[in-house]
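Enquirer: Below are the sequence and a predicted model for it; my questions follow.
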Amino acid sequence: MVTGVNDEGRSVVSSDGPASPWTRRPTGTLVMELWREDELPISVNSESTLENEVVLAPPATGVVVRTTVFPPDSSISAEAAAAYAAAMADIYGPGNAEGGAVPGMHTTETIDVMTVIDGEIWAVMEEGETVLRAGDTMVQRGTRHAWQNRSDRPTTVVTTMMPAHRND
């Protein structure tokens, strides 16, 4: 659902149709983009720049909001994990395909605000890890990390991703 302003300048629901389709990653993770803008700041009159398919990397100067459903790790085959690592290397650059001792370990050039809607997921860092459950929110600030669903059921999260830069 998207709000807008009608011809009389009054607030209305301007779009209440189906959301964009789900995209399945090699690991079985489902991703649906809800809103994408190519540039910040955003005009309140702007229309989303969503595509028919999820573009994994967020816009370089914009923002993306997406829902993701992570399947239990126990349901992911070694072949699917390898395919996902290869896809991430193309998107996030060299050094992410290996992942180290933790599959899926990667770094992004984004600040991500992630809220767990249902289930639980482990945020694994290079040093330490924490479990996030329904209602928990994490601000992921471009650090090397991986997501693990160690439970026996899917976990649903909503994430807003914004571009970031490093002060090296």
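Expert: It's in.

Enquirer: CA only for contacts and neighbour counts going forward, please
Expert: Noted.

Enquirer: who touches the closest residue to Asn45 other than its chain neighbours in this structure?
Expert: Nearest residue to Asn45 in three dimensions, chain neighbours excluded: Gly4, at 7.1 Å (C-alpha to C-alpha, 6 or more residues apart in numbering). By C-alpha atoms under 8 Å, 6 or more residues apart in numbering, Gly4 lies in contact with 11-14, 45.

Enquirer: this is the comparison structure:
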Amino acid sequence: MTSDASKTSSSIRRIVTGERPDGSSVLVSDEVVDAIEVPLVPGAQFFSLWGSDAPPTLPNAGGEPDFSKWFPPAGGYRFQMIVLPPAGAKPDADLDMKQALRETETKLPGMITKMDPKNPGMHQTDSIDLIFVTSGACELELGDGTKVAVGTGEAVVQNGPRHAWRNPHDEPCNLLTVTLGTKRNG
């Protein structure tokens, strides 16, 4: 696997460390995480790199925590890479939409329920999202119609707004994300 962040890959190497009961360091795993792809969003890749539905604690042996949904609950977190396809990527004209929705729910549990069916990609989650563009460029569109161009080496901190990510360009855009589940008051 190449370490060149400007290239899109169908897998990412993930190295996990931990701590033994005696306090010594340990390499827990060194493995490849494959991309999740769904026909509903052709060309997009989703990498679930790490996460938990509970706050992290130390010491930690480094075992992979259990979590079941794409977006974390309050106190949980997710570490993900999302590759936005270039402009013009559309589902096949003969796509069975019910099957595509079922497949997306199976591969990316909970994602579809957060999406606005009238405005594809627009969604809102109870989370603080820390996003870094590792390569490419895209637009962050907010629920009020505001659009912000974001490019390689730039970061976004989202504090729970309704939003969508759009890629109006000819190249993929890679978003490295850390999502912190929060409780929405009010």
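Expert: Nice, thanks for sending it over. Because the structure is predicted, anything quoted here is derived from the model rather than measured.

Enquirer: Which of the contacts of Gly4 of the first structure remain contacts when I look at the second structure?
Expert: Conservation of the contacts of Gly4 of the first structure in the second structure, assessed by both residues aligned by TM-score structural alignment, their matches' C-alpha atoms under 8 Å: retained contacts are 11-14, 45.

Enquirer: and the residues you listed, which of them are in strands?
Expert: Within these, residues falling in strands by DSSP state E are 11-14.

Enquirer: Relative to Phe70 of the first structure, how far out is the nearest residue to Ala81 of the first structure once chain neighbours are set aside?
Expert: Closest residue to Ala81 of the first structure apart from its sequence neighbours, by C-alpha to C-alpha, 6+ apart: Thr27 at 5.9 Å. As judged by C-alpha to C-alpha, to the nearest Å, Thr27 of the first structure and Phe70 of the first structure stand 9 Å apart.

Enquirer: cool, Arg10 of the first structure as well?
Expert: Counting by C-alpha to C-alpha, the gap from Arg10 of the first structure to Phe70 of the first structure is 39 Å.

Enquirer: When the two are compared, which one has more neighbours?
Expert: Neighbours were counted for Arg10 of the first structure and for Phe70 using other C-alpha atoms under 10 Å; Phe70 has more, 23 against 8.

Enquirer: Which helix or strand contains the residue lying farthest from the centre of the second structure?
Expert: Distance from the C-alpha centroid of the second structure, by C-alpha atoms, centre = their mean, peaks at Asp22 (34.7 Å). Using DSSP states H and E, Asp22 of the second structure falls within no helix or strand.

Enquirer: which element follows the helix or strand where Thr106 of the second structure lies toward the C-terminus?
Expert: In the assignment (DSSP H and E), Thr106 of the second structure maps to helix 97-107. Counting by DSSP H and E, the element after helix 97-107 of the second structure in chain order, helix or strand, is helix 111-114.

Enquirer: what's the mean distance for the very next helix or strand once past that next one versus the first structure?
Expert: The helix or strand immediately downstream of helix 111-114 of the second structure is strand 127-135, counting by DSSP H and E. Superposed on the first structure, strand 127-135 of the second structure shows a mean distance to its aligned partners of 0.7 Å (mean C-alpha distance after the TM-score superposition for the first structure).

Enquirer: and the residue most central in space within the second structure, what is it in contact with?
Expert: With distances taken as C-alpha atoms, centre = their mean, Gln80 lies nearest the centre of the second structure, 4.2 Å away. Neighbouring residues of Gln80 of the second structure by C-alpha under 8 Å, 6+ apart: 46-50, 176-178.

Enquirer: Mind checking which of those residues are in strands?
Expert: 46-50, 176-178.

Enquirer: what sits against whatever residue of the first structure lines up with Gly151 of the second structure?
Expert: Under the alignment by TM-score structural alignment, Gly151 of the second structure pairs with Arg133 in the first structure. Counting by C-alpha under 8 Å, 6+ apart, Arg133 of the first structure touches 116-121.
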